[in-house]
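Asker: Sharing a sequence plus its predicted fold:
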Amino acid sequence: MPSSALLPASRLTDLRLQRQSLIAGRSYRCQCGRHVFFRNTLCLACQTPLGYEPDLAQVVPLKPGAEAGLWQLFGSADGGDPGASYRRCANFETPAGCNWLVPLDAPVPSAQSLCVACRLNRTIPDLSLPQNGVLWGRIETAKRRLVSSLLALGLPVRSKLSEDPQQGLAFDFLQSLPGGPAVMTGHADGIITLNIDEADDAKREHMRQQMHEPYRTLLGHLRHEVGHYYWDRLVAGSPWLIPFRQLFGDERADYAAALQRHYAEGAPPDWALHHVSAYASVHPWEDWAETWAHYLHMVDTLDTALSFGLGSEQVEIDFEPFTSSALYRDEEGEEISFLPFVNAWVELTAVLNELSRSMGAPDFYPFVLSVDAVRKLHFVHLVLRQRDAHADR
């Protein structure tokens, strides 16, 4: 399923895309007509139960099904089958607080009925420690947002544990213990490891300052690490590999040496001319993962803005828009497909940064996109548009 970034340009130009054209929108309505949101489990206006139906990419109102514990759609969800039955994810009443639905006729990969997002978990935090429940809840909230975007983009999201042991995806949420080895956030062979300290706001902010980073969030971590996973799925061994090396660099360069050099010497002085972030300058793999993460930031944020009806007629910002010279490959249709998308992003974030400053908060998007960074974003865009021949290898 394409997201707005992959739709024809006329639907995105000037942020005028209508709500019904969005796949990854974030504005939903209860059966009573009130707005409800991605995390909601209950409509506060009419007390109707709610759940997220990932195949429909919608938060939907629910009514009791034929048996206890079963639910059906109220019938207001676009494309939904009012006769279909669902269970709530088994993590609904855990600290994860998952509001996603599991179709009754879907294969159940374990003794528990877990949704498409929760069945990706291989290791969760030790819940005998009270604070870990809070941290896990924050992590799962970010992960559900990530997974919903991946599904909206039509990417393969299959559990390494129960659906695709060879090419699937799984998460380990781990904690560094006193006297034990430090847990490093990263990706290896489809397993994404996250140090749960990243869900502790104070610890994460301390680390952000130590690393001299302008931005550090749970969702940003997850988007970055899943970028490594999809590099393996979409680029490695595909016709995109040689073009990737020409644009990002040769990933066969010694990664450990590159990382050591980065932490010893810092980013090159001219990194901002070529990369989306300083960390992207470490190695071609990190350049891809950072660019991928920023692309997902852009898609989800623009879809959210458009789904709430924000249009360019409300935005008055003068800036020099990117032109076809910033495209990775100037093909027919790209000027009216990708360029409006990236220029809408520049316009929107300029306003959102000012709003953040008005609240005394850090900039919403503390980055400046160079022509080279936009060219790499366009490369990611093209890989996603033409992924079908390789996504299910």
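Answerer: Thanks, I have the structure now.

Asker: Every contact and neighbour count from this point should use C-alpha atoms.
Answerer: Fine.

Asker: how long is stretch 37-55 from one end to the other?
Answerer: End-to-end distance of stretch 37-55: 17 Å, with CA to CA, to the nearest Å as the criterion.

Asker: now stretch 40-52
Answerer: End to end - CA to CA - stretch 40-52 spans 8 Å.

Asker: May I see the buried residues of it?
Answerer: For stretch 40-52, the neighbour count (16 or more other CA atoms under 10 Å) marks 40-43, 48-52 as buried.

Asker: cool, stretch 122-132 as well?
Answerer: Going by neighbour count (16+ other CA under 10 Å), the buried part of stretch 122-132 is 122, 124-125, 132.

Asker: repeat for stretch 223-243
Answerer: Quick answer for stretch 223-243 (16+ other CA under 10 Å): 223-235, 240.

Asker: for these, which one is nearest Arg387?
Answerer: Distance to Arg387 across the buried residues of stretch 223-243 (CA to CA) is lowest for Leu234, with 6.6 Å.

Asker: For the closest one, give its distance to Thr185.
Answerer: To Thr185, Leu234 is 22 Å away according to CA to CA.

Asker: put this beside the first:
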Amino acid sequence: MKLFVCQACGNVLYFENRACERCGHRVAFLPEKETMSAIEPDGEAWRILADKGESRMLCRNAEYDACNWLTDPGEGNGYCRACRHNGIVPDLSDPRQLAGWRELEVAKHRLFYSLIRWKLPLQARQDDPEHGLIFNFLADDPNSAERVMTGHDNGLITIALTETDDIERERRRLEMGEPYRTLLGHFRHEVGHYFWDVLVQGGGKLEECRAVFGDDSTDYGQALRRHYAEGAPPDWQQNYVSAYATMHPWEDFAETWAHYLHIVDTLEMAAEFGMEVRPKVDRDGELTARIRFNPYEARDVEALVNAWLPFTFAMNSVNRAMGLRDLYPFILSPAVVGKLGFVHGLLRDVTRSASRPGKP
């Protein structure tokens, strides 16, 4: 994630800002330019200061304070690039469900920032009725014992609204023995399943992927039952980024994909702040990193890992000094780095292909 600047006064803006805290200008995200812009009323539309005064509409979800993006030129349904992928949303007349949906939208928009930065193919259900990417945000039915489960099914990603309840999310994290559980983590994991379909199976990379992650044709239901009955093998950290990744190659890919997005987005933010890690006791330079590069343009995964390990060592130490859990409580073994390298290659191929002359 980047830092942004208000075109009206030069103040620093953050991705979730609705207004500049210095001059009061309303601000919005311009997805095709990947930047925040100060905007001014122009009839029913808004004049964009970052785009030579062109006018554009705010997303329809701005009226619920759930979106701060501008629509694309000529967008007929009134929704931005992120919100056009919404299917079912909660009951917005219920204040608690509205508040929960807003939290989900914050995480979803951060996800779409990364997807757009990678120039990934994003077809909504109206573009591809069978396989397009769509999100259903569902609340539990108080009259039913069944609970909504977060998951992916052929482009349909369901996110349980109850995950926005901090207490409930922490309870589930502890029950499942997870060191990390966030809304953004859910979005990144589930969209990994979608892009396995698009980039691996649909992109002719299936055999290459199986050579790295294993045979995905093994029975998923059986693997799921075995995982919850027996748990992860004792030596799982040698080959997997999380215990859940041991369950099935599909979950291994989705977990690795999510961690790759964690790493790239966080390193971009660190680079925006010009962060540098230089421990006084580090005589060999293994814990030293100067984060000045764009991680979206990293040549190889080693460049990312070489910055990530010192950065997270420092941030974990700072968190412990505050009595908090580690920022990144995971181990990147050589095998895991190899899997991250596979995801890196997939995304680099997409970016290079989208940047070729003649591409739309």
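Answerer: Done, it's in. These numbers were taken from a predicted model, which means no experiment stands behind them.

Asker: returning to that earlier point: any chance of the buried residues of stretch 40-52 of structure 1 in a markdown table, with secondary structure too?
Answerer: Listed next are the buried residues of stretch 40-52 of structure 1 as a markdown table, based on DSSP: H, G, I helix; E, B strand; the rest coil:
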| residue | secondary structure |
| --- | --- |
| Asn40 | coil |
| Thr41 | coil |
| Leu42 | strand |
| Cys43 | coil |
| Thr48 | coil |
| Pro49 | strand |
| Leu50 | strand |
| Gly51 | strand |
| Tyr52 | strand |
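
Asker: can these go into a markdown table with extra columns for distance to Glu334 of structure 1?
Answerer: Shown next, in a markdown table, are the buried residues of stretch 40-52 of structure 1 (distance: CA to CA, whole Å):
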| residue | distance to Glu334 of structure 1 |
| --- | --- |
| Asn40 | 37 |
| Thr41 | 40 |
| Leu42 | 42 |
| Cys43 | 41 |
| Thr48 | 44 |
| Pro49 | 43 |
| Leu50 | 39 |
| Gly51 | 37 |
| Tyr52 | 33 |
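
Asker: Now do the contacts for Leu174 of structure 2.
Answerer: Leu174 of structure 2 makes no contacts at all, as judged by CA atoms under 8 Å, 6 or more residues apart in numbering.

Asker: Next up, identify which helix or strand it is on.
Answerer: helix 166-175 (DSSP states H and E).

Asker: just the helices in the stretch 101-250 of structure 2 please.
Answerer: Assigned by DSSP state H, counting those that start in this stretch, the stretch 101-250 of structure 2 shows helices spanning 166-175, 183-195, 206-213, 220-230, 249-272.

Asker: repeat for the stretch 1-150 of structure 1
Answerer: 130-152.

Asker: where do the strands sit along it?
Answerer: Secondary structure of the stretch 1-150 of structure 1 (DSSP state E, counting those that start in this stretch): strands at 28-29, 35-36, 50-53, 58-64, 71-73, 85-88, 101-103, 121-123.

Asker: Read off where the helix holding Leu174 of structure 2 ends up in structure 1.
Answerer: Using TM-score structural alignment, helix 166-175 of structure 2 lines up with residues 201-210 of structure 1.

Asker: Average separation of that stretch from the aligned part of structure 2, please.
Answerer: Stretch 201-210 of structure 1, aligned to structure 2 and superposed, deviates on average by 0.4 Å (mean CA distance after the TM-score superposition for structure 1).

Asker: what's the answer for stretch 339-352 of structure 1, then?
Answerer: Mean for stretch 339-352 of structure 1 is 1.0 Å (mean CA distance after the TM-score superposition for structure 1).

Asker: what range in structure 2 does that stretch sit on?
Answerer: Using TM-score structural alignment, stretch 339-352 of structure 1 pairs with 302-315 in structure 2.

Asker: Off-centre distance for that stretch?
Answerer: 19 Å (CA atoms, centre = their mean, to the nearest Å).

Asker: do the same with stretch 185-197 of structure 2
Answerer: 9 Å.

Asker: How about stretch 66-86 of structure 2?
Answerer: Distance, stretch centre to chain centre, for stretch 66-86 of structure 2: 18 Å (CA atoms, centre = their mean).

Asker: wait, what's in contact with Glu347 of structure 1?
Answerer: So Glu347 of structure 1 contacts 315, 317, 319 (CA under 8 Å, 6+ apart).

Asker: In those residues, which residue is surrounded by the most others?
Answerer: For the contacts of Glu347 of structure 1, the largest number of neighbours (other CA atoms under 10 Å) sits with Val315, at 14 neighbours.

Asker: Look up how far Val351 of structure 1 lies from it.
Answerer: Counting by CA to CA, the separation of Val315 of structure 1 from Val351 of structure 1 is 7 Å.

Asker: Could you name every residue contacting both of those two?
Answerer: Between them, Val315 of structure 1 and Val351 share no contacting residue under CA under 8 Å, 6+ apart.

Asker: All set now, cheers.
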